[in-house]
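Sharing a model that was predicted from the sequence below.
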Amino acid sequence: MTTLLNSTSGPPTREGTADGDRPLTLSVLDLIPVRAGQTTSEALRATIALARVAEAAGAKRYWVAEHHNMAAVASTNPPVLIAMLAAATSTMRVGSGGIMLPNHAPLVVAEQFALLEAAHPGRIDLGIGRAPGSDPVTSYALRHNGPETADANRFDEVVDNVLAMLAPEGVGLQLQGRSYPLRATPQAAGVPAVWLLGSSDYSARLAAAKGLPYVFAHHFSGEGTAQIIDLYRSSFRPSDQLAAPQTFLTVNAVVAETQEEAERLARPQLLAMVALRTGGELKAQLSVEEAERTVLAESHAALAEQMLTRWVVGTPETALAQLTELAGRFGVDEVMVHPVAGSSEHDPADRSPAREATLELLSRAAVRR
């Protein structure tokens, strides 16, 4: 397995471990934040730069989310972003965290990811979720009063349709007494790895029943993680896709040279999450300086403190120790870091120096262990 390495360093003398025996693999989740005064083009260039830093550092995979109509998030179309990021890198896996299946027809998803897999064989992950990834009005516009995949009761069936359509042999639709062949791409040589994602027990049960890998949204929910993972593992049924349960942990992280600086860099994202949870206005992400000047109401400050306890915010050594402890606690050997460090008013618009530093500082800490 790959351990996160510094881009300018050789292999570490000792890998970080989940429980002292298993190597700790680090991956990256990216929502492609857009900060005040930054264009979408600049945010995308910053993400491409971050992906290259992640790959040079040895990240196993790099996933982008699907969110819509949010001023602070440019990650609206995972297949387009995956094509860009996979073309800008060469070794790490690139995927969706995830495709919000209620927004899409199964054949469209299968076609998109079959093509991505054909273009970048062995490097594509298709993570699937059942949340809308948007507000109700935007969801309606996305689906144009459809597709039928929006019916939560049919999610199980829709997942099966995607899996079947991704298969190289395709599926046969029975029409007027004959079989009509349907393939996502004419001559597939392989299929992307399909993961189910969730923040409740529904997707855990479904992934276990279908023998698929599963990821719980610990970075977003942070509650009930152990119970959900245990449910997935204990209910897992081996399949053609997977012989044993496979999961990893997702964690919001900010790493800086000092604890004080890490907490300062975490504040813009923390304020955004407080606004999301309390019905506040969702704006482009504040700069670190603006966030410092923002005063929270006492009740909101308590919520921010409570959320921060589930994040990894600290120096390289303390952050790596926390990630290792979390991996051991939940019995995983892969942690997907969501680097949420904010940007200064003076940072270049097409880079995210503090997000890049989170990955690089973790690399150096791993080398020193």
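Perfect, I can see it now.

contacts, neighbours, all on C-alpha from now
Fine.

what about the strands in this protein?
Here the chain has its strands, by DSSP state E, at 25-30, 61-64, 93-100, 124-129, 171-175, 178-182, 193-198, 214-216, 247-255, 312-314, 334-339.

Now render those strands as CSV, adding distance to Leu276 and mean neighbour count.
Below are the strands of the chain laid out as CSV (distance: least, C-alpha to C-alpha, whole Å; neighbours: other C-alpha atoms under 10 Å):
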stretch, distance to Leu276, mean neighbour count
strand 25-30, 18, 25
strand 61-64, 19, 26
strand 93-100, 19, 27
strand 124-129, 20, 25
strand 171-175, 41, 12
strand 178-182, 41, 12
strand 193-198, 19, 22
strand 214-216, 20, 27
strand 247-255, 16, 25
strand 312-314, 20, 26
strand 334-339, 17, 24
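
next, the one to line up against it:
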Amino acid sequence: MTLSPLQLSVLDLVPVRTGQSSAQAVAASLALARTADDLGFTRYWFAEHHNMPAVASTSPPVLAAAAAARTERIRVGSGGVMLPNHSPLVVAEQFAALEALAPGRVDLGIGRAPGSDPVITQLLRMSGTTSDVERFPDHVRDIVRLASPDGATVQFTSGGAYDVHATPAATGTPEVWLLGSSDYSAQLAAALGLPYVFANHFSGQGLERALDLYRTQFQPSESLATPRTFLTANVIAAPTAEEADERALPQQRMMARLRTNKPLTPLETVEQAQAGAAEFDGLAASVMQSARAGWFVGDPATVAADLRAVAERWGVDEVMISPVAGSYDAEPMEASPGRVQTLVLLAAAV
């Protein structure tokens, strides 16, 4: 297989570091979106997570709208909206409005996971039948229809029909993607003829099987004739491998806290992570080592070569990077120099 030149995109969780306000974290992410736009990145997606001190990406459509208003050409959207938390009509309306705001450059990535702990999940899903995870395939179909210019028709048992449109006079449709890290999402994307993204940054387990299922079971749809997929990856590029390793520490320690049920905190600075190294041993250290093994961390030439290799191995021409570079104490709160640096260096190296 001959691949096209490698395209790069960005997945942003809007990280919040120690001492940083949500407003400062969002400002840093929107500045990063402008950088990605200027550098020629393909798309910029915001994830949905809730009640996490180190993550401010609670509302992808709001953040995507802000990014769209500050950029010119890059595609913006969600990676993803956790659909069981929301009414399909509300999601369709939000992204139809985004499509009107930024015609031809809106992506609606949809996921099935809750994006939070059980308590928050219960609060988010106090909306009756829309929160039924078993109806996830039906709700995806509903969104695809509702967000289209033709809208959808609700058929009542009495025989009556009611036309529903996410927006009254649509001329375009957001591009719908399914996200996942399991066989389920891959098979559903194939059955519906939708593009699919494997959440490799979160769980690299099962990648080969998921892509094989998606490609072999794919059924063409009106919007997509052949399978279309790409990968996500945690990435840090720095002028030296040593700096890249240092900037990886805060995110590694946050992952260890998450996986070992330690209290969650805002993202540490590099210096704070280095100072607390002794407290993470045993299982936590193992989690850190395991997570780091699947990341792409180093100087720009090495990271670019590794990303090209993984794209070639899995037959994709796009990789969506989650730039997880931490900050040093002296770096400004309103910016994320390590993440900006990752984008700048990779854009020049790929």
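Thanks, I have the structure now. Keep in mind it's a predicted model, so treat the numbers as computed, not measured.

tm score of chain vs chain?
Between these two chains, after superposing, the TM-score reads 0.97 (TM-score structural alignment, normalised by the length of structure 2); 347 aligned residues with a C-alpha RMSD of 1.1 Å.

follow-up on the earlier one: between the strands of structure 1, which gets nearest to Glu290 of structure 1?
strand 247-255 (17.8 Å; C-alpha to C-alpha).

Next, the mean deviation of the closest one compared to structure 2.
Superposing on structure 2 places strand 247-255 of structure 1 at an average distance of 0.4 Å from its equivalents, by mean C-alpha distance after the TM-score superposition for structure 1.

any idea how far the residue in structure 2 that Ala302 of structure 1 lines up against lies from Arg253 of structure 2?
Under the alignment by TM-score structural alignment, Ala302 of structure 1 pairs with Ser286 in structure 2. Applying C-alpha to C-alpha, to the nearest Å, the value for Ser286 of structure 2 to Arg253 of structure 2 is 11 Å.

Looking at those two, which is more packed in?
Higher neighbour count among Ser286 of structure 2 and Arg253: Arg253, with 22 against 13, using other C-alpha atoms under 10 Å.

My guess is that one contacts Ser290. True?
No. Assessed by C-alpha atoms under 8 Å, Arg253 of structure 2 is found out of contact with Ser290, at 11.8 Å.

angle of the longest helix seen in structure 1 against strand 247-255?
Determined from DSSP state H, the single longest helix within structure 1 is helix 259-278. Angle, helix 259-278 of structure 1 to strand 247-255, by axes from the mean of the first three to the mean of the last three C-alpha atoms, to 10 degrees: 120 degrees.

For helix 259-278 of structure 1, grab the matching residue range in structure 2.
Under TM-score structural alignment, the match for helix 259-278 of structure 1 is residues 241-260.

same thing with stretch 123-133 of structure 1?
Counting by TM-score structural alignment, stretch 123-133 of structure 1 corresponds to residues 105-115.

repeat for stretch 147-163 of structure 1
Using TM-score structural alignment, stretch 147-163 of structure 1 lines up with residues 128-144 of structure 2.

Identify the residues contacting that stretch?
If you take C-alpha atoms under 8 Å, 6 or more residues apart in numbering as the criterion, stretch 128-144 of structure 2 is touched by 83-89, 91-92, 110, 112, 125, 152, 176, 188, 192.

And the residues you listed, which is closest to Ser29 of structure 2?
Ile110 (21.0 Å).

contacting residues around that closest one?
Ser78, Gly79, Gly80, Val81, Met82, Leu83, Val140, Val176, Trp177, Leu178, Leu179.

wait, what's in contact with Gly342 of structure 1?
Leu265, Ala266, Arg267, Pro268, Gln269, Leu286, Ser287, Val288, Ser352, Ala354, Arg355.

ugh, wrong one, I meant Ala105 of structure 1
Pro147, Glu148, Thr149 are the contacts of Ala105 of structure 1 under C-alpha under 8 Å, 6+ apart.

Report the buried members of those.
Among those, those scoring as buried are Pro147, Thr149 (criterion: 16 or more other C-alpha atoms under 10 Å).

Which of the contacts of Ala105 of structure 1 are still contacts in structure 2?
Counting by both residues aligned by TM-score structural alignment, their matches' C-alpha atoms under 8 Å, the members of the contacts of Ala105 of structure 1 that carry over to structure 2 are Thr149.

on that earlier part again, buried residues, the longest helix of structure 1. List them.
259, 262-275.

by how many degrees do it and strand 334-339 diverge?
Between the axes of helix 259-278 of structure 1 and strand 334-339, defined by the same axes, to 10 degrees, the angle is 90 degrees.

ok now helix 259-278 of structure 1, how far from the chain's centre?
Computed by C-alpha atoms, centre = their mean, to the nearest Å, the chain-centroid distance of helix 259-278 of structure 1 equals 19 Å.

end to end, how far does the match of stretch 147-163 of structure 1 reach?
Stretch 128-144 of structure 2 has an end-to-end distance of 21 Å (C-alpha to C-alpha).

Same check on stretch 185-200 of structure 2?
End-to-end distance of stretch 185-200 of structure 2 (C-alpha to C-alpha): 13 Å.

what range in structure 1 matches it?
Taken onto structure 1 by TM-score structural alignment, stretch 185-200 of structure 2 occupies residues 203-218 there.

And the contacts of the matching stretch?
By C-alpha under 8 Å, 6+ apart, the residues outside stretch 203-218 of structure 1 that reach it are 156, 194-200, 225, 228-229, 231-233, 235-251.

Now do the buried residues in it.
Across stretch 203-218 of structure 1, burial judged by 16+ other C-alpha under 10 Å covers 203-208, 210-218.

How far does that stretch sit from its chain's centre?
Computed by C-alpha atoms, centre = their mean, the chain-centroid distance of stretch 203-218 of structure 1 equals 15 Å.

Same check on stretch 305-318 of structure 2?
From the chain centre to the centre of stretch 305-318 of structure 2 is a distance of 18 Å (C-alpha atoms, centre = their mean).

which residue numbers in structure 1 go with that stretch?
Stretch 305-318 of structure 2 corresponds to residues 321-334 in structure 1, going by TM-score structural alignment.

So Thr240 of structure 2 sits against Val297, correct?
No. In this structure, Thr240 of structure 2 is not within contact of Val297 by C-alpha under 8 Å, at 10.0 Å.
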